[in-house]
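S.K.: Show me how the following folds:
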Amino acid sequence: MWAYTVGFTVLPHVGGFLGWFLNRKEIPEWYEKLKKPSWCPSRRVFPVAWTMLYTGMGYASYLVWNDLGGCGSKAIVPLGLYGAQLVLNWAWPPLFFGAPSPSSNGWGALIDILCLDALAIGTWCSWYRINRVAALLLLPYLGWLAMATCLTIRIWRDNAERKSD
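M.R.: Down below sits the predicted model:
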């Protein structure tokens, strides 16, 4: 049974690592040059935060899966919502960092994170009825997503006229 626990816990990290790997060159090239609000976390905070958030949400998904007895019909909605929001979570870095500038493809990242917010809230609501510990483990993630959404909007707005360097 420990293999399932580890597998579910590690799964979110796979896409997170892939997103970082694909965009690691764009971050220093243009992200550092962007105008960012004073409340923007340091670049060093992001890997630590995402490691904790992915671990918590991965373990929470295991709890829900276990409580529902696997991937049967009861699990379709709660784990489907989780999977969909995870895909949007993984899609955000390439959409944001892969753009030559926030104004050129900022809409893609902005739409992605707004849909991600809705799916993450839906995931939390469905999990709350199944396993409250799992729902509690998602709360830091929801808080971070709220900050990330505000940051995405603010960077897009404040750099809308900026051309890629």
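S.K.: make it CA atoms for all contacts and neighbour counts henceforth
M.R.: OK.
S.K.: Return the distance of the residue positioned nearest the centre of the chain relative to residue 79.
M.R.: The centroid of the chain falls nearest to residue 89 when counting by CA atoms, centre = their mean (3.5 Å). Noted for residue 89: a distance of 15 Å to residue 79, by CA to CA, to the nearest Å.
S.K.: Same question for residue 50.
M.R.: 20 Å.
S.K.: structure for this one too, so we can compare:
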Amino acid sequence: MTTPTHSRNPWVVLVVFFVLVAVVALVGSLAATSAPETYARLVLPDWAPPARLFGPVWTLLYVLLAFAGWVYWRTDGETQGFAMYGVSLLFNMLWTPLFFAGGSTRLACVDIILLGFTTLMTIGLFYRRSHLAAVLLLPYFFWIVYATALNVAIIALNSDIH
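M.R.: Below is the predicted model:
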């Protein structure tokens, strides 16, 4: 880890990362007002988590995501790493509106595959500067892989949903 050369207050920047991630979470929560009913109507695989698990899991993952960005910033992170981080946040923000509000499990599946790819790229870019920033993203990445498998299973089990 390199010593940061910038003069911004690190605590203010941490708040900025939390606000940025909170905006992503807020968009998802606004698009998920019908999520409990929609999730209950779907035919789910046996290994699908109960709906009540998503809130706590995503809260933890969003905290880790904000900290990872901040830790990377503290190393004078490269623009390429921040760009990929931002792109992955965009794909994250799009999934819930596509799946629940838009009712398109297939478009949501394409989105989450792209989310997984961009998150993996972000992990690789963060790792070059900060192993900790990369490790903080691993639970997020593994959840995305699990959620991708769940999205694919939902498509297969609910062929009448578009």
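S.K.: Could you tell me the TM-score of the two chains?
M.R.: TM-score for the superposed chains, counting by TM-score structural alignment, normalised by the length of structure 2: 0.88, backed by 153 aligned residues with a CA RMSD of 1.5 Å.
S.K.: got the contact list for the aligned residue in structure 2 for the residue nearest to the centre of structure 1?
M.R.: For residue 89 of structure 1, the aligned position in structure 2 is residue 92, judged by TM-score structural alignment. Each residue near residue 92 of structure 2 by CA atoms under 8 Å, 6 or more residues apart in numbering is listed here: 24, 112, 115.
S.K.: Same check on residue 40 of structure 1?
M.R.: Residue 40 of structure 1 neighbours (CA under 8 Å, 6+ apart): residue 151.
S.K.: Roughly how far does the aligned partner of it in structure 2 sit from residue 78 of structure 2?
M.R.: Correspondence of residue 40 of structure 1 to structure 2, assessed by TM-score structural alignment: residue 48. Between residue 48 of structure 2 and residue 78 of structure 2 the computed distance is 38 Å (CA to CA).
S.K.: now residue 75 of structure 1, nearest residue through space, not along the chain?
M.R.: Distance criterion CA to CA, 6 or more residues apart in numbering; nearest residue to residue 75 of structure 1, sequence neighbours excluded, is residue 68 at 6.1 Å.
S.K.: got the contact list for the one you found?
M.R.: 74, 75, 130.
S.K.: Is there a quick ChimeraX command that grabs whichever of the residues you listed are buried?
M.R.: A single ChimeraX command is used to select the members of those judged buried by 16 or more other CA atoms under 10 Å:
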select :75,130
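S.K.: Just give me the closest of the contacts of residue 68 of structure 1 to residue 149 of structure 1.
M.R.: Within the contacts of residue 68 of structure 1, the smallest distance to residue 149 of structure 1 is 27.1 Å, found for residue 130 (CA to CA).
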